[in-house]
Structure formats: C-alpha cells, structure tokens
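**Student:** Quick one, what's the 3D model for this:
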Amino acid sequence: RRCAMLTSAALLIGALHVVAGGRQARAPLGGFWQRSAGHSRGLEFRGGGSEQDRVDAECAENEREHESECASTDYFTFASATAAVEALAAVEALAVEFDSADLSGTNVSLPDFAEALPRRVARTRAALFPRDECAHVVEAAERHFAARGGGWTSLSSGRFSIAGDWIKNIPEVHAWFDEQLEKKLLPILHGLFPDFGHVEDLVVHSAYLFKYTPEQGERTDIHTDSGCLSFTIALNPSNEYEGGGTWFEDLDVEENSNLVGSEGQMLMDCGHVAFRPGGVRHQGFRVSRGHRYVIGGFIMHKGKTEHVRRFMGRSTSLAQQGRHADAETVLRRTLALNPTFDGAYTLLADCLTKQGNEAEAKDVLRQLVKLNPKHAEGLYSLAVLEKQGGNSEAALRLYDQLLGIDPYDSEAYFNMGEIYGAQGDPRREITMYEQCLRCNPNKDRRAKAYGNMGVAFGDLGQFDQECEMYRRAIELEPNMLSAWYSYGAALATKGRYEEAIEKFKHILAHISPSDMRTYQAMYRASMLLQKRRQEEQRAEEAGEETW
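**Tutor:** Below you'll find the predicted structure:
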C-alpha cells in the first residue's frame, strides 16, 4: 500500500507498501481427512499402461493402505460377532434417546458410501457420560501434559492450531476411551447407521482430545473429517466457557431450535455426544472465554475402502511435493468416481492455479459453486482469482456471497478492504478492516489491518487516528517495517522531524531489512530529514523562509 511521505523524500525512496497480509489463495487443504496423505507412498504416473490400469493400481494401493490401517489401529475393536451382539444388547437396554437433524438439503454427496450413510447428525438428549466421569478424563489429560512439561501440544486443523493430542498418547484417557468404544460408542454408531455394516466391522481411524481456548482466535475452516463416521464428546460443562459449538452446513436453525444456538451452532453440555457421517461439512466456533474440552473420534469400516477420501489424501501429498500435474490427474479420477462430492473441486482448482492455468481453475470453481452455492472455500478461492485478474467488482460480489454464509471470515473482510483501498475509497476500506478485526483474526492479520487502516485514515487527513493505528500495529508486531515506516512518514508530513527520524533509525537499528535497497531507503530518509531539520534551523536563525 501507498504511504504518505514528504514529496522530496518520496523522490528519493519511493513509497513502501504495507504488506497485503492474508494468503493470496486460501489453502484448500483443510479438514482432518488430510492425515491419510501421510500413509501414501505416492504412485508414479509416468510411463505406459492404460488409464484403467492406472486407476486399478491406485485402487489396489488404497485397499492395501486401508487394510494396514485397520489392522494396526491403536484402539478397541470387537474381536468377535458374539462379543458385538452382547454389547448391542447392553446398549439397547440403556434406551438412549436422541435429537436429530436432517442435513440432506443439498446436491452434494458424501465422499464415500453415500447410499449407506444418511446425511444427518444425532445428539444424545441426555448426557451419555456422567459429569464426574468427564471431569476425571479432563483431569487425567491435564496431569499428563503437566507431567511431560511444556504444556499442551498442538494439532493442526486446516489453517489453525488447536491444543490437544492423539488419545493414544494419553494413557489414562486411552484406557477409558477403549472401554467406552466397547460399551457405548461403537454399538450406538451401529444403531444409528445400521445399513453401514456390522458393529464388529467398525474401527477407529484416529481420535483426539482437544482443548479449545480463546487464543485459537477465529472459527475453523468449514471442513470434513477423516473416516466414514464421526462422533464428538463434550467433556466439560457449558458454563465453564463462552462460545464454541459446531456449525453444520444445511442444518436448518428454525426447524432444529432444540439442537442449535442463535448462530446455528450445535449446543452440547457436559457428557453429551453427537454422531454423524464424517463427510458432512462443518465448522468449529471459537471459544471467547474459558476452556472447552472435546473428544473427536473418526471411524472406518474394515471391509469398505474409502477410495474418494484416499484419492483426496494422495492428491494432497502429491501437491505438497510440488507434483501438481500428478495431483491434478488423481483429482480428475476422483471426480470421475464421485462428481457430486464438492471437496475435490477446490484442490483441483489450486493445482491448476499452481500450473499457471487460472482460467480453467476459475471454470472448476464456478462448477463447484453451482453444485454447492454454500461452499465458502470455493467462493473465496474464486474471489481471489477474480481479484488477481483485475476484476474487483466480481471479487466483491463473491466475498459478499461468502459472508452471507460465514459472517466471521476475517480474510474476506481484509481482502475487501484492500480492494476498496485500491479503488480510492478509504471510508469503506476502514469499515472492512473494522469488520475483519471484529472476527478476532490472528495477530499477524490484526497488525496488518491496523497498518492499512492507518494509511486510510491518512488519506482522510485524520492524523491522530492514523498514528494510533500504526501504534496498534507495532504493539502487535514490533518488527513490522511498514508500520514503522508509515508512522515516520506521517510524522514527517507534520514537521515532527525528530520523532520521524527516531522511527526510521529504529528500523535501521532493530529490524534490519534484508533487502539492501530498503535498508538504503531507510538510511536516506533519516539523512534527508536530518538535513531538512538543519536547513530549517539555519533559515530560522537567519530569518528566512523554509523550503
């Protein structure tokens, strides 16, 4: 972004730009299903053989991976049909009741086995686990992390890091979890989704214990889970935190007021459990106060390989290796298998963009938002490409459409602010950055929003507000060169040369720009202002006018 500066100084050093902040293309790799990418050996696609031969080879690879993961699970699974029948009878005697919601109001299908997995979410009407039992699990986790030192570890969820760990790594919690898989969780899953298979065929792909805190910041990306089925266990009372909860795409708020809060997030108190297919799109809301403890479990079927999900994981692995053409090939095969699963489209568009084919990437994203008009990631990615292609009005319309789905997307507000700034509309620009900040984005984006707001206030001639924004940016990011520079430039325009020189010298002394031209610019700016100050002092002593 442009920065205000004395005309004479600008001639020497030009205008530095505030770093835009935010990603230029939202990473489309969100969701816990990514984990399967780590197991892929990555097939080679170059060479002979028919297309069907290559597809058959990949499917065989999927089946080998699936068989290996099921055989090596770290969690309880029924060893015999007899034991499973006994567990089913015990759970039936519990007479667990559920509140459920239909999620089928869309043209989009689940990635795999859509015919056997109805799109719905079911939450226990009463607590499945007693409050003291949940408290024991939380205390065991806290003791585990206190004993190992260094506090809670972090797990990646799309763009975000959440405090937590694999349940298999927390011995006391692992033992409790295995017991509950046998006595309650797996039998209940079978009862809710009986067409998916026998209970003894269910096996845990992965399981996590999360600790959501205000420090996480924003809501998670809208994503899908790994595994065909998923469940979530709430481990602490809702009066211990504010915020939190899970939003599900296509969950009607008015029809399900007994299940959801005012913003559409599913409400769960201590000991409640929610069950659903892993392929339904959902989003975790931020916790604004306190801590929220949750267990997430992700389930596979021993005899059913999730080919679409594994193709997705393989394409992600290839893209991360820079093999975008090979990743594109796998994604096109994925769409041939299931053209109504929307998850493959954003990945394919990203691969095409990386290969310089933005026009086709936009076509793919348009197909996606036609299939699923609520697909926030698709709308965002298409808006970014329109913005980069100079079609700002189209980008603004897409961001508006996105914010109608997710009104807390800080990146969308930030990018709209950039567009309005480029259009010379500082008032709208400021409004967008204020909305971005309302979403509680990460520290880096907050700092950049404040920095750009400073420039916009400068354009409006509001010097005090301009300087306040730079101070806030620097408070968040003490080494933010552009904020120091813009602050110094603003002070210089008001003749506050001593203060301006201090800002430029601070850059030279503490930030040390790696770009030599930038370093030289800072030095020249300091020297120019010192020279001007000296000339003005001499002119005042001689009674002459200053230049």
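
**Student:** rest of the way, CA atoms for contacts and neighbours
**Tutor:** Fine.

**Student:** Break down the stretch 401-547 of the chain into its helices, ranges please.
**Tutor:** Along the stretch 401-547 of the chain, the stretches classed as helices by DSSP state H, counting those that start in this stretch are 410-422, 426-438, 443-459, 463-476, 481-493, 497-506, 516-542.

**Student:** buried sites along the shortest one?
**Tutor:** Neighbour-count burial for helix 497-506, with 16 or more other C-alpha atoms under 10 Å as criterion, is recorded at 497, 500-501, 503-506.

**Student:** Over to stretch 415-432?
**Tutor:** Quick answer for stretch 415-432 (16+ other C-alpha under 10 Å): 415-421, 425-432.

**Student:** on that earlier part again, dump the helices of the stretch 401-547 of the chain to a markdown table, plus distance to residue 79.
**Tutor:** Output for the helices of the stretch 401-547 of the chain, formatted as a markdown table (distance: least, C-alpha to C-alpha, whole Å):
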| stretch | distance to residue 79 |
| --- | --- |
| helix 410-422 | 48 |
| helix 426-438 | 52 |
| helix 443-459 | 49 |
| helix 463-476 | 55 |
| helix 481-493 | 62 |
| helix 497-506 | 68 |
| helix 516-542 | 67 |
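
**Student:** now the other sequence, so there's something to compare against:
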Amino acid sequence: MTISRLSSLKLLTALTFTSWGLTIIISLATPAAGSTGSSTVPVPPFLRYLTESDLNAARQLAKDRHEQAVKDALTNFPIDDIPCSPEDDQATVANTPVKEHPVTLSSKLPDFHDELPSSIFESLKPLLTREECAHVIQMADEHFGGNEWTALPAGEYKMRGFKLKDVPAIREFIVEVFRKRFIPIVQHTNPKFAASIADLALDNCYLMKFTPATGARMDIHCDDGCLSFTIQMNPREEYVGGGTWFEGLADARGDTDNHAAGIVKMDVGHVHFRAGAIRHCGFTITEGKRYVIGGFGIHRSKTEHVRLLMRGNTDDEMQLSLPAVVALNPEYDEGYAMLAHDWDVRQGRADDAKEVLEYCLEHVNPKCSKVAFSLGVRHYRREGKHDKVMDCMKIVLQYDPYDVLAMAAMADAASEVGDVAVEKEMYERIVQVAGVSPERKANAYRDLGLLHKGRDLQVEIDCYQKAVEAHDNYHARYSLGRALFQAGELEKARESFLAAYSQDDTSVGALKAIYRTAKTILEKDASLSDSDDLAKAQRMIELVGGEENHSKIQSMMANPFGTLPLPQ
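**Tutor:** A predicted model of the protein is given here:
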C-alpha cells in the first residue's frame, strides 16, 4: 500500500476524542459493495472523525488484498484445470443431499450477512470414501517420515497439522475433490452469495490431527475465510468425543445445554460447511485420534472488506484499517475487540480502548466473550475493579464453560475480593478441562493446595503432589516440600526441596529450606548423638545434596538461616 493512499492518516493521528464535535458523521445508509447492508447500530461516537475518503482508502486496501488472494488461491489450488460439465455438477447436487442446521448468531457476520445463510450445512452422504480418507492420512504420515506433524498455533491449546498446498499429492487430490464434489453443493445451498460455480475458489486448506495430548480441542474462533468447510477424515470409532461446536446452534434448537446440543458430529468422509465467521471450535476428544480437513472458500469477485481489513496490517495501515472495520460494520462485535486491543497495546490509549469495549457490550452484543474477556483482564483488573472482572468472566464462561483463561481470571478476581468458594470452584474446574496445558493444570492444583493451607494438611499435600504430577516445576515442588515438612515427613520434604532447587539454583528460599530440613533431620538422628563433629559434618553434606550445595550454604551463613552454625 502506498503512502499516498494513507494521506488521511495524519488527520487520524492528530485528532483526539475531544474533537468529535468538529468532525464529520458518516452515514451508512448506502453501504459499500460487499458490506453487510444497512446497520441498525450507528457508527460509534468515537469513530465519527472518519471521513468518506478514509473509508474509500480502506475499501481500496481490502480490494487489493482480495485480488491478490484470488490470484494466490487459483495458483495454489488450480480448480479451473479440472474439467467438469454442467451435467456432472447437477448430478453431484442430486446425489449429495445435505441437512441444514440453523444457528442463532449473537452478532452480524463481518461481510455478506444478508447473502450467507445463518446455517450449518451437513452432507447426509460421504463426500470422500473411507479408503480415500485413509490414503490421505497415510500420505501425510509419509510426508513427515514417521515424525510428529508440525505444530499449528491454536490459542490456549496445541494442535498438529499442515497446509495441503505444501504436499503435492494431497493438494492434487483436494483440488479435484473441491471442484467436482464440493463446489456444486456449496453453490446450490448458497445461491444468493454465489450465482454460479465459477464464482468460487479454494482459498486455503489444512489437514489437522487432534489427540488428547496434542490437540484435544481448539479455542472458539472465527475462520480466516469467507466460506468454511470441515471434512471428517477417520471413523468415529477411532476416537472418543470430538465433533465441531457452533455458536448459536443450541439456541436455534431451543436447548438450554449450550455445549451438549451445539455440537455437530460426522462420520468418516462427511462434510459440513458454513459462513467462516460463524464461531466454532473443534471439540474435546479424550481418547484416540481425530483427523479433519478444514478449508476456506473465497468468492472471486466479491470483496470481503471487513475481514480483509482485520489481518496483515502494518502499523500505519492499522491506523485506518481497524477503525474502518467497525465503521463499515458496526454490528460485528469482534471488530471492536481488535480495535480496542490496538488502541490499548500499540497506541497506549487505554481509556479510549475501554470505551470501545464497553460500547460493544452495551450497544452491539452484551454476550460477546472476546470483548468481555478483554475488558475484564485488561481494564477492570488494571483499575482494581475485581467485582467487574468477575462479571466479565461470567459472560465468558456462560459462552464457553471450558475457557481456562477466564477461569483463571475469575479465580484471581475472587481471591482479591475474598470469595474463597468461587476461587476454589474455578481451580477445580480448570483441572477437569480435557486438554488443558500441564503448566496451567499444575498451577491450579498448587493454588488449590494453598487454599487448604491451615485447614487440611493432607488435602494440601495431595494437591501439591498432583501439581507435580501434572507439571514438575519449582513452585509445586517447593510448596510440597513445605507441607511435607509441616507434616513431619522430613525425608520426603528434603527430596522435594532438592528437586525445587535443581529447577532454580538461584533460589535462596529453596537453599534455606534444604538446610533447615537437613539440620532438623540431623538433630533427630539418634545414631549420630555420640558421633564426632567430622561425622556430623559429612552427614550434613549428604543431606544438603553434596559439596556444591554445602559450599553455597556456608558462603551464605551471614544470612539468617537459623540459630545453629553449620558443622565444620
């Protein structure tokens, strides 16, 4: 993007919120091509400084990105090279019936809200045969030569997978599948969006592997694509759990158990597809492996102004792009979260960012999880308003009862206000979440142990032991050693303190604990009562873990280790 196209940025950076009354108010009565249509939510007051020139510059940036994306799509996945007659396409539609699952969206889609149906479409017959799916997985394993698949970022959770365009044999296969078997049914179910099969292209495509250890689930998210699809690549009997959870699916069905009724499960070879901005997540598996292909379709001529302005921005571009995201579609809640994050983190405008988030919850979507989380942890916690932090985390956990980051934030806020019951409940929920990171699980068990400190020593010890089992680390080991010492289990306490010190050999506290425990053991050892000082000194060296630790303790004796000197 050229500097000339962003000439209006000087105006954007110079204006502050105190100058709203002097700026132009933008009307959305005539939306841009590709926008979601007329909005019932006005342009927020904090964006009324934007001019039509600013929005035109943003639209042009999105158009440029769209044109490049289409070129890349047709290069990476050359579907036009696959011959297919209209009769073949009609036969595909006739032979691939689909079931429509309506969803109730809490926010408008970023683009084409009036053209893309608010539904999940699920094939009632397999798109791929069982043998084809198994062959694709085999080709993937051969590509990695028996090694673990590459890691893909997935928020709080780990996952494994790769882009199909990077494996020629699989790419060739998916290009043919997409053109011959998939596009016809997508166009048939979305005629308002795509008037013909030639309108669509394959933007990107991944093969992903979920296991309890490396991808039990994903964070709830929107896809970086206009149309999204998921193909189940292995039989349901090979894993326990799984499926795809969709926002608003349970609401549309009138079910109060949001996460039990909001999951679509498919058998091998079946596909479901929908607008990419319908929030969803790959749901938890507890046993086995689950393989899925996930891909994104793109319209060749319709520009997704909002989505394309949300990604890949330079600092200069963000000055215009992110405000334009909200101005072009004031009813799309995630645009507010991105704008607030930029204003807070990159520009240091914390008060302005807070106003953006509060406006979204009040006027756009009072149940927006991403906005509520950001508002709670980045603003209310910073201000010491812990009761408001808890209110925000309640919104998040009503939306996603498995969000461990929200549980941790809720526990932290509950601790600050002295609500032990809620704090304890959050830690107990964290350790039960399938796929939670070992580090977070260990921290929760340690915090549970601290809550039992002075109340139930054995429960406290049990919690610390579980923390060590989940993720062996300094804090868990030190806490376990302290509790074991209090219980009189001196040898186990000594071992735990030594383990803690081995993980952080700069810890004065661990070194003191090792010495005090060793000294207590030495004092209680009746067999050494008549021994000479040399024997006692040698035993002390053994108890503190060797000569090196003994020397460190000797050099620190000027510090208040206790009343007894080290034996010489």
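
**Student:** for the buried residues of stretch 415-432 of the first structure, which one is nearest residue 399 of the first structure?
**Tutor:** Nearest to residue 399 of the first structure among those: residue 416, at 7.4 Å, using C-alpha to C-alpha.

**Student:** Mind telling me what the closest one corresponds to in the second structure?
**Tutor:** Structural alignment (TM-score structural alignment) places residue 416 of the first structure against residue 410 in the second structure.

**Student:** out of everything not next to it in sequence, what's closest to its match?
**Tutor:** Closest residue to residue 410 of the second structure apart from its sequence neighbours, by C-alpha to C-alpha, 6 or more residues apart in numbering: residue 390 at 5.5 Å.

**Student:** helix or strand for that neighbour, which one?
**Tutor:** helix 386-399 (DSSP states H and E).

**Student:** What lies in contact with that helix?
**Tutor:** In this structure, residues lying in contact with helix 386-399 of the second structure by C-alpha atoms under 8 Å, 6 or more residues apart in numbering are 367-370, 372-373, 375-377, 380-381, 403, 406-407, 409-410, 413-414, 416-417.

**Student:** What subset of these is buried?
**Tutor:** By 16+ other C-alpha under 10 Å, the contacts of helix 386-399 of the second structure give 367-370, 372-373, 375-377, 380-381, 403, 406-407, 409-410, 413-414 as buried.

**Student:** Name all residues that make contact with the equivalent of residue 361 of the second structure over in the first structure.
**Tutor:** Counting by TM-score structural alignment, residue 361 of the second structure corresponds to residue 369 in the first structure. Counting by C-alpha under 8 Å, 6+ apart, residue 369 of the first structure touches 375, 378-379.

**Student:** For these, could you give me TSV that also reports distance to residue 261 of the first structure and secondary structure?
**Tutor:** Output for these, formatted as TSV (distance: C-alpha to C-alpha, whole Å; DSSP: H, G, I helix; E, B strand; the rest coil):
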residue	distance to residue 261 of the first structure	secondary structure
375	22	coil
378	26	helix
379	25	helix
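
**Student:** mind putting those residues in CSV, distance to residue 455 of the first structure included?
**Tutor:** Shown next, in CSV, are those (distance: C-alpha to C-alpha, whole Å):
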residue, distance to residue 455 of the first structure
375, 33
378, 31
379, 28
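
**Student:** conserved subset of those in the second structure?
**Tutor:** Retained contacts for the contacts of residue 369 of the first structure in the second structure, judged by both residues aligned by TM-score structural alignment, their matches' C-alpha atoms under 8 Å, are 375, 378-379.

**Student:** List the contacts of residue 262 of the first structure.
**Tutor:** residue 253.

**Student:** Actually, residue 363 of the first structure.
**Tutor:** Counting by C-alpha under 8 Å, 6+ apart, residue 363 of the first structure has no contacts.

**Student:** Need the counterpart of residue 155 of the first structure in the second structure.
**Tutor:** Going residue by residue (TM-score structural alignment), residue 155 of the first structure aligns to residue 152.

**Student:** Just to check, that match is in contact with residue 206?
**Tutor:** No. With contact defined as C-alpha atoms under 8 Å, residue 152 of the second structure does not reach residue 206; the gap is 10.2 Å.

**Student:** what is in contact with these two at once?
**Tutor:** 161-162.

**Student:** And for residue 224 of the second structure, the neighbour number?
**Tutor:** For residue 224 of the second structure, the neighbour count with other C-alpha atoms under 10 Å is 18.

**Student:** what's the longest helix in the second structure?
**Tutor:** Longest helix in the second structure, counting residues (DSSP state H): helix 52-76.

**Student:** on contacts alone, who are the packing partners of that one?
**Tutor:** strand 200-210, helix 305-309, helix 315-328 (3 or more C-alpha pairs under 8 Å, 6 or more residues apart in numbering; DSSP states H and E).

**Student:** quick one: contacts of it?
**Tutor:** Outside helix 52-76 of the second structure, the residues that reach it (C-alpha under 8 Å, 6+ apart) are 1, 5-6, 8, 26, 80, 165, 201-204, 298, 300, 303-306, 308-309, 320-321, 324, 328.

**Student:** rerun that using 7 Å as the cut-off
**Tutor:** 5-6, 8, 26, 165, 201-203, 300, 303, 305, 308-309, 320-321, 324 (C-alpha atoms under 7 Å, 6 or more residues apart in numbering).

**Student:** go on, stretch 81-96 of the second structure?
**Tutor:** So stretch 81-96 of the second structure is contacted by 123-125, 176, 179-181, 184-185 (C-alpha under 7 Å, 6+ apart).

**Student:** circling back: can you select the buried ones from the contacts of helix 52-76 of the second structure in ChimeraX?
**Tutor:** Buried subset of those, written as a ChimeraX selection, criterion 16+ other C-alpha under 10 Å:
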select :5,6,8,26,165,201,202,203,300,303,305,308,309,320,321,324
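
**Student:** Nearest residue to the middle of the second structure?
**Tutor:** residue 155 (2.7 Å; C-alpha atoms, centre = their mean).
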